[in-house]
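[1] Kindly return the folded structure for what I paste below:
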Amino acid sequence: MSQPDARNRLAQLSKERAASLASLSELLGRNASYLQQFIKKGSPRKLEEGDRKTLAEFFGVDESELGAPDGRSKENSYKARLVAQDIDYIDVPRLNIGASAGPGALPDREKPFDAFRFSRRWLAEQGLEGAKLQAITVEGDSMEPLLNNGDEILIDTAPRAFRDGVHVVRLGDTLMVKRIAQAGAGRFSLLSQNLAYPPVDVAADEMEVIGRVVWKGGRI
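    Here you go, the predicted model:
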């Protein structure tokens, strides 16, 4: 790729990833105007090899797109793909605990045993950009047919203003997944989807909301 094309490609990548040229220059250990001058004024005439390699890895592209000489552009393609995965995906920890599982650890005190990987784009499409997500397992039938025994659910534990919905809560030493509705005068109703389970009326200070359930997954 010619150097003018490489400059255009760098400007395009910067815009697509919402990464400012100043911040990218700082990534390279350069002054804030370094890449701006490269793109707008052609100074320096071409990127130094180390700078080009760092930018290619950051964007997850082949070095040839940023002006690498022929025959060297494939050198770091595999590593670039790995870096791109780290940029475009988020690992959500899976915790070895279950809602309605009786006494046990809370999500923020349990060491993950595995992780789900979700794309940042998908999370944004679901309205979950910026969410603090953890995955736990549903145990029991109290939330059927909405949530079945063995389903894995994502809970958003980021601090947010409370609103009615399905949450994981701690009541005493028990974790529960319930639909929570305000009952007035500082009280809440914990509701099961399975009508065989009666509502539980609790005071606000008797329960701790761990997180809101925002996604479920399970076998068909």
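[2] contacts and neighbour counts: CA atoms only from here.
    OK.
[3] which residues touch the spatially most central residue of the chain?
    Centroid check for the chain by Cα atoms, centre = their mean gives I90 as the closest residue, at 4.3 Å. By Cα atoms under 8 Å, 6 or more residues apart in numbering, I90 lies in contact with 117-120.
[4] another one to check against the first:
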Amino acid sequence: MLKHTDIWRAIDRLAAQSGLSASGLARRAGLDPTTFNKSKRTTGDGKLRWPSTESISKVLDATSVSLTDFVSLIGDTAGPGAFQRVPVIGYAQAGNAGYFDDAGFPVGTGWDELLFPSLGDPQAYALEIAGDSMEPVYRDGDTIIVSPAAQIRRNDRVVVRTRGGEVMAKQLVRETATRIELLSINRAHPDRSIPRGEVAWMARIIWASQ
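    Next up is the predicted model:
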């Protein structure tokens, strides 16, 4: 018997295959970005809510996926450990106080989620890019995955959060005992040299949805 969770799992997997979050998939299909959010999968009184056939049809058209291929995504067939759920945080939200702890991990509940092949870091999370400050590498609407556990080397692309709450994606040029030198990905924006004491955390970007 087809289960409610089977259909939603297939939508999550379709989004992951397309390099998108569930909200990104809905947006690509011309739907309200919240259409596939976890909060929309049940009603306020706890009843199961199924995706409409119209919304499924639109995402299949938007991703050029056949109904047969979509059906193959239904069911728990990927095997244990093959996927992990990665919380997706809006990039504009990321700068607000309270969205990250001191180690750079997202806090709170109610995030959208991206079903993604296992990354080996259960603390990995995704950010949705807003604005043009990271073009042409990352564009408005792209999704990047950040791994707080990944080792950072010179010239890696990183997300940095200052103690003042500013969040930025840059390229690490140099790291000394006193400062962190960052290259702006979009050369129309200034490079940054930040005193180490002003950096709350820095984490490596390990994947992007380009």
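[5] Can you select the buried ones from the contacts of I90 of structure 1 in PyMOL?
    To isolate the buried members of the contacts of I90 of structure 1 in PyMOL, using 16 or more other Cα atoms under 10 Å:
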select buried, resi 120
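[6] show me where structure 1 has strands.
    Here structure 1 has its strands, by DSSP state E, at 89-99, 114-119, 133-138, 152-156, 165-171, 174-184, 187-191, 200-203, 207-217.
[7] what residue of structure 1 matches up with V159 of structure 2?
    In structure 1, the residue matched to V159 of structure 2 (TM-score structural alignment) is V168.
[8] That match and G211 touch, don't they?
    Yes - with contacts counted by Cα atoms under 8 Å, V168 of structure 1 reaches G211, the gap being 5.5 Å.
[9] Quick check: neighbours shared by these two?
    Counting by Cα under 8 Å, 6+ apart, the contacts common to V168 of structure 1 and G211 are I155.
[10] what's near enough to touch the counterpart of D142 of structure 2 in structure 1?
    Aligned against structure 1 by TM-score structural alignment, D142 of structure 2 finds its counterpart in D151. By Cα under 8 Å, 6+ apart, the contact set of D151 of structure 1 is 137-139, 216-219.
[11] With L190 of structure 1 instead?
    178-181, 199-202.
[12] Near A22 of structure 2, how many other residues are there?
    Per other Cα atoms under 10 Å, the neighbour tally for A22 of structure 2 reads 27.
[13] ditto for A204 of structure 1
    15.
[14] how close does it sit to L146 of structure 1?
    25 Å (Cα to Cα, to the nearest Å).
[15] Distance check, the closest residue to W207 of structure 2 other than its chain neighbours against A10 of structure 2.
    Closest residue to W207 of structure 2 apart from its sequence neighbours, by Cα to Cα, 6 or more residues apart in numbering: I145 at 5.2 Å. According to Cα to Cα, I145 of structure 2 and A10 of structure 2 sit 21 Å apart.
[16] Please apply the same query to V107 of structure 2.
    27 Å.
[17] more crowded one of those two?
    Taking neighbours as other Cα under 10 Å, V107 of structure 2 and A10 compare with A10 leading, 20 against 11.
[18] Now do the same for the more buried one: helix, strand or coil?
    Secondary structure, DSSP: H, G, I helix; E, B strand; the rest coil: A10 of structure 2 is helix.
[19] which residues touch it?
    70-71, 73-75.
[20] Just give me the match in structure 2 for D201 of structure 1.
    In structure 2, D201 of structure 1 lands on S193 (TM-score structural alignment).
[21] swap in V213 of structure 1?
    Counting by TM-score structural alignment, V213 of structure 1 corresponds to I205 in structure 2.
[22] who are the neighbours in contact with the nearest residue to its match once chain neighbours are set aside?
    Spatial nearest neighbour of I205 of structure 2, excluding adjacent residues (Cα to Cα, 6+ apart): V146 at 4.5 Å. Counting by Cα under 8 Å, 6+ apart, V146 of structure 2 touches 124-127, 158-159, 203-207.
[23] what about V146 of structure 2, distance to I206 of structure 2?
    6 Å.
[24] so where do the helices sit in structure 1?
    For structure 1, the helices defined by DSSP state H cover 3-16, 21-27, 34-41, 49-59, 77-88, 120-125.
[25] mind checking which of these is nearest L95 of structure 1?
    Nearest to L95 of structure 1, of all those, is helix 120-125, at 19.6 Å by Cα to Cα.
[26] What residues of that closest one count as buried?
    R120.
[27] what does stretch 142-162 of structure 2 give?
    Buried, per 16+ other Cα under 10 Å, within stretch 142-162 of structure 2: 142-148, 152, 156-162.
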